[in-house]
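Student: Below are the sequence and a predicted model for it; my questions follow.
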Amino acid sequence: MDDGNGDVNFNNFCQFCIVCKIKKADNLIRQENTTHPNIPWDQQRHQITTMLKTLLYFSKAPTWRILVLTDTPETFQEVLHMSEAFPSSQRSRLSLEHQPIYITPEHALDRRPCDWAKLFLSELLPQEEAVIFLDTDIVFLGPGEQLYFLLSSLDETQALALSPDPQYLVESNPRRDYAGDVGINTGVMAANLTRLRKLPGGSSGTAITQLGPIYPEPRDTQDVLNFYLKRNPQLLLTVSSRWNFLPSSACLAEAPKCPDCSAMGILVLHGADGSFHRTIDLKVFSRAFTHLSLSVPPHQLLSHIKEELSVIDRSSNVGEVGICGNYSDISQDLLHNLEQLVYGNEKVECPLLADLLLPGEGVSRSSCETLGNLLA
């Protein structure tokens, strides 16, 4: 419970997503940080299914408590129906709870009214102390329980942990205010609601509203939150891209390097801006996880993805640098956690390091393969 200083018991934290079918937009719903904000409901259903499948696949947690914020009870029932297609042993690990969204009158006519809900979390979720918000167009590539680290990393003044979005650096028409060194992305957001309730009005949304008009006019709540956090940097913890890897931004030349992505593997892959469909490499990962069966053994999934990647003609469409020129082997970073799931701490002989190792000494399989890819 809250100790009066904004510290909370993170054993009680949950994850949540926002799912809406906006009537005024012909059955289209919101999507974060994109020039095409309205996407078909069928596509959103596939995204939610993939997000939940990959969460279960990589996690060892016995249960996951997930709040689904929706515009109508019927939308929540559709989400429940999606999860019923999972094997019963996996479905029983999901505790899906419904939470209706309250949309303030001033935002009801916005082109993405549900988007504003995540700025009023401390009011919408009065019973919660801390939450992790997830966009529905993300794919887990490792254990979702690692997200706990984001909440536990907040210091005594910080309330939000977010990954960088260097797209703000290259936008110039118009130039927008951004938080941190390069801007932040809200696709994965760790929030200490206890601290947000201490803001004027009891939430970030109300505190932002009290600032008055924002110029230039924001495209979405991500722009709004960047504007606010630039003026309140003490509330923000910027974490590395491994927690929310958005290729359209993370692969820019201006993007900060992410040693964590190589050392620990990318945990969450974010498909905003059509990232999953831009390059051949990412299409391989997108197809593999979209069509993932929860009964497929990890070694079989790994073998399938590697086989698909091995036959890609990299001279077609993507050029020699592959999907991300900032990284020597981004595919290895994307596969890191899956390889850990398959091989664990298994040590193998690595001829490439024979002169550096003692007789009989081995290294991890993934380390040897990474070195081989670098020298190829």
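Tutor: All right, it came through fine.
Student: From here on, just use CA atoms for contacts and neighbour counts.
Tutor: Fine.
Student: list the buried ones in stretch 40-60?
Tutor: For stretch 40-60, burial by neighbour count (16 or more other CA atoms under 10 Å) applies to 41, 44-45, 47-59.
Student: farthest-separated two in these?
Tutor: Trp41 and Ser59 (27.1 Å; CA to CA).
Student: Report the contact partners of Ser218.
Tutor: Careful, residue 218 is Pro and not Ser. Listed by CA atoms under 8 Å, 6 or more residues apart in numbering, the contact partners of Pro218 are Val224.
Student: ok now do Tyr343, which residues does it touch?
Tutor: Residues near Tyr343 by CA under 8 Å, 6+ apart: Arg365.
Student: Next one: it relative to Glu308, how far apart?
Tutor: From Tyr343 across to Glu308, the span is 20 Å (CA to CA, to the nearest Å).
Student: residue contacts, Cys324?
Tutor: Cys324 touches Pro247, Cys251, Leu252, Ile330, counting by CA under 8 Å, 6+ apart.
Student: now the helices for the stretch 51-200 of the chain?
Tutor: Taking DSSP state H, counting those that start in this stretch to define them, one finds helices in the stretch 51-200 of the chain at 73-83, 88-91, 121-124, 148-153, 167-170, 193-196.
Student: Any idea how many residues pack against Gln222?
Tutor: 22 (other CA atoms under 10 Å).
Student: Checking Gly212 next. Helix, strand or coil?
Tutor: Assigned with DSSP: H, G, I helix; E, B strand; the rest coil, Gly212 falls in the coil class.
Student: so who does it touch?
Tutor: Going by CA under 8 Å, 6+ apart, Gly212 touches no other residue.
Student: quick one: it from Thr136, how far?
Tutor: Distance of Gly212 to Thr136, given as CA to CA: 30 Å.
Student: So for Ser248, what's the nearest residue that isn't a sequence neighbour?
Tutor: Nearest non-adjacent residue to Ser248, counting by CA to CA, 6 or more residues apart in numbering: Ser275, 6.1 Å away.
Student: Distance of that neighbour relative to Leu371?
Tutor: Applying CA to CA, the value for Ser275 to Leu371 is 27 Å.
Student: now swap in Phe76 and tell me
Tutor: As defined by CA to CA, Phe76 lies at a distance of 47 Å from Leu371.
Student: between the two, who's got more neighbours?
Tutor: Comparing Phe76 with Leu371 by other CA under 10 Å, the one with more neighbours is Phe76, at 21 against 14.
Student: Quick check: that one touching Leu67?
Tutor: No: using CA atoms under 8 Å, Phe76 makes no contact with Leu67, being 10.1 Å away.
Student: let's bring in a second model and compare:
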Amino acid sequence: MRLARLYYTGRARQAVPRAPSPRPATLRPPLPAGHPADAGVKEPKSPQLGMANGGASSRHGHASPFVEVIESDQCWTSRGGIQGAMQTCHLYLPVLPFVQHWTRDGLNRRARMRGTIVYLLTALFYSALLLLMLSHSGLDLNSDSITYITFGSTDQDKKNEVVFFIILCEGNAQREEASSIARQLRQAAVMVKSAAALTSTTLRYLVVADSKELYYNFSNLTSGWPVEYQRRVSFEWYPVWYPEDREDMRSMFRTCATERLFLPDMFPSVDAAIYVDTDLIFLSPPEDLWAEFQKFDEVQVAAMAPCLYHYGSFRNKVPFYGDTGLNAGVMHMNLTRMKDFPGGGWIAANMKVFDIFKKRIKLADQDILNILFYKYPEYLFELGCEWNYRMYQCSDGNKCPGAARSGISILHGNAMSFVKGNEMKLQTVFEVWEQHELGKPLTILLSELERKLKFVSSQHLPSKCVRTHNIDDMLTRAIKKHIL
């Protein structure tokens, strides 16, 4: 670049006479025979230099200043001082080995300096790029979120990815049994296992927990799985968050039970996800549940299954959706649409409901959601009852026609029906899944399940659902369909 700029100045420098150089004679030996300067030729014969020099000479009608300097034997007076002289001598007098070495060392030093600068700039660029990628992945660099991935993907845009919300919190003293964290983790382990066993895609769990230790305990539930199944799941931790003026909602019913109402603000970059309670067992592939999003119309923001009990009874004191109310154990959430919910957005609308009905609310967020969709029923898509089947739906005959037709898709062990010992039909399903080893054929699980369900009936173990004559078929039909 320096040569090109000097050649195109078009102004030949006047040779300046100078006293003989005191430098050693070896620095300036005689010109070799045939050198352009020795022959009086003003154009160098080097193809590379001749192109530039020739261009300047033909364009401006005079010789290059480099040739003049050489012709006047004033190598040390060219523009740029000693450095310029070294460059000139190096280019036109290649027979000067010492000057060549001196020039090459200088160039090497400058090249190393430029290389260092380029390296630092490159490192800064990739560091900034990494920070940008992390900021868009949901990872908070202030330790507000941790991503723990066991071979899975965390990119929601990946095709066929199913995204779940799970909320885990330590129990309080008033409801120690119902909120026992050991029980929550035990049930969550079975829920995640059943989903992984039946899925053919990636399951992404966004875990909202009130401590990192609790999150690590949850994410480590899969550490003993075969790698093939570990690849199917990923976990990310996010801390519990309530607005400062809503901290009183944290302990309603049980700790963090109302946290899901604030999820749209906590996850601004997540488009859609499914909230799931920890006491669920998948009996159909999770991607079939995700496919229910495709049934939404242009305004619906959420989906829940009917409750089929409680809200029509004397126990309930609040307005509710539909004929039997909604159960919030499984809830599809289109978080993008929720931001534009009537009444100032999703959170504002829910807080208005809470402020008006808080003295009558018994079931925390479930009551709030029922009141909300009582007022705005057009914004809810109703799931089939087979996606949230509970013991109250079979304790006095089957109340879910969808489960009778196609089998139970998700079994919900609310009221501790998986562990309490008072509903052994449902608890048997939980225990068989808990004991199942991933990697073994599901036909083994199915055979064991059928055998133990019959044992409950034959031994008259505690169960009200035994009154539903086809309960065993309802509990196994979806798995049979998946296997066959």
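Tutor: Looks like it arrived, so ask away. Treat the numbers as computed from the prediction; the structure is a model and nothing was measured.
Student: so what number do they get for TM-score?
Tutor: Scored against TM-score structural alignment, normalised by the length of the first structure, the superposed chains reach a TM-score of 0.77; 321 aligned residues with a CA RMSD of 2.7 Å.
Student: Looking at the helices of the stretch 51-200 of the first structure, which one is packed in the most?
Tutor: Mean neighbour count (mean count of other CA atoms under 10 Å) peaks for helix 193-196 among those, with a mean of 26.
Student: What helices and strands are in contact with that one?
Tutor: Using 3 or more CA pairs under 8 Å, 6 or more residues apart in numbering; DSSP states H and E, the elements in contact with helix 193-196 of the first structure are helix 121-124, strand 130-134.
Student: Which residue range of the second structure does the helix or strand just after that helix align onto?
Tutor: Following helix 193-196 of the first structure in sequence order, the next helix or strand is helix 204-209 (DSSP states H and E). Aligned by TM-score structural alignment, helix 204-209 of the first structure falls on residues 346-351 of the second structure.
Student: what residue of the second structure matches up with the residue nearest to Ser248 of the first structure?
Tutor: Aligned by TM-score structural alignment, Ser275 of the first structure pairs with Ser417 of the second structure.
Student: and what of Glu339 of the first structure?
Tutor: In the second structure, the residue equivalent to Glu339 of the first structure is Lys480, according to TM-score structural alignment.
Student: that older thread, could you export the helices and strands packed on helix 193-196 of the first structure as TSV, including distance to His270 of the first structure?
Tutor: Shown next, in TSV, are those (distance: least, CA to CA, whole Å):
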stretch	distance to His270 of the first structure
helix 121-124	22
strand 130-134	10
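Student: Nearest to Leu150 of the first structure, out of these?
Tutor: Comparing these against Leu150 of the first structure with CA to CA, the closest turns out to be strand 130-134 (8.9 Å).
Student: tell me what that closest one is packed against?
Tutor: Against strand 130-134 of the first structure (3+ CA pairs under 8 Å, 6+ apart) you get strand 14-19, strand 184-192, helix 193-196.
Student: from the middle of its chain, how far away would that strand be?
Tutor: For strand 130-134 of the first structure, the separation from the chain centroid amounts to 11 Å (computed by CA atoms, centre = their mean, to the nearest Å).
Student: how about that strand, which residues of the second structure does it hit?
Tutor: Counting by TM-score structural alignment, strand 130-134 of the first structure pairs with residues 272-276 of the second structure.
Student: what's the average distance of the matching stretch to the first structure?
Tutor: Taken over the aligned residues, the distance from stretch 272-276 of the second structure to the first structure averages 0.6 Å (mean CA distance after the TM-score superposition for the first structure).
Student: Per the alignment, Ala196 of the second structure pairs with which residue of the first structure?
Tutor: That one, Ala196 of the second structure, aligns with Leu56 by TM-score structural alignment.
Student: Would you agree Asn226 of the first structure is in contact with Ile184?
Tutor: Yes: counting by CA under 8 Å, Ile184 is a contact partner of Asn226 of the first structure at 6.5 Å.
Student: Name the residues contacting each of the two.
Tutor: Shared contacts of Asn226 of the first structure and Ile184, defined by CA under 8 Å, 6+ apart, comprise Tyr178.
Student: quick one, which of those two is more surrounded?
Tutor: A count of neighbours by other CA under 10 Å puts Ile184 above the other of Asn226 of the first structure and Ile184, at 27 against 23.
Student: Map the more buried one across to the second structure for me.
Tutor: By TM-score structural alignment, Ile184 of the first structure lines up with Leu326.
Student: same check, this time on Ser152 of the first structure
Tutor: When the second structure is aligned by TM-score structural alignment, Ser152 of the first structure is paired with Gln294.
Student: Then Gln44 of the first structure?
Tutor: Checking TM-score structural alignment: Gln44 of the first structure goes with Gln184.
Student: just Arg365 of the first structure next, same as before
Tutor: Aligned counterpart of Arg365 of the first structure in the second structure: none (TM-score structural alignment).
Student: Is it correct that Arg365 of the first structure is in contact with Val342?
Tutor: No: between Arg365 of the first structure and Val342 there is no contact, the gap being 10.3 Å when judged by CA under 8 Å.
Student: Which one of these two is surrounded by more residues?
Tutor: Set Arg365 of the first structure next to Val342 and count neighbours by other CA under 10 Å: Arg365 wins out with 18 against 15.
Student: List the residues that contact Arg175 of the first structure.
Tutor: Contacts of Arg175 of the first structure (CA under 8 Å, 6+ apart): Tyr168, Pro216.
Student: Report the separation between the aligned residue in the second structure for it and Phe354 of the second structure.
Tutor: Aligned against the second structure by TM-score structural alignment, Arg175 of the first structure finds its counterpart in Lys317. Distance, Lys317 of the second structure to Phe354 of the second structure, by CA to CA: 14 Å.
Student: Is there a neighbour count for Ala415 of the second structure? I'd like the number.
Tutor: A count of nearby residues for Ala415 of the second structure, using other CA under 10 Å, gives 13.
Student: three-state assignment of it?
Tutor: Under three-state DSSP, the three-state class of Ala415 of the second structure is helix.
Student: so what corresponds to Gly407 of the second structure in the first structure?
Tutor: Matched to the first structure by TM-score structural alignment, Gly407 of the second structure sits across from Gly265.
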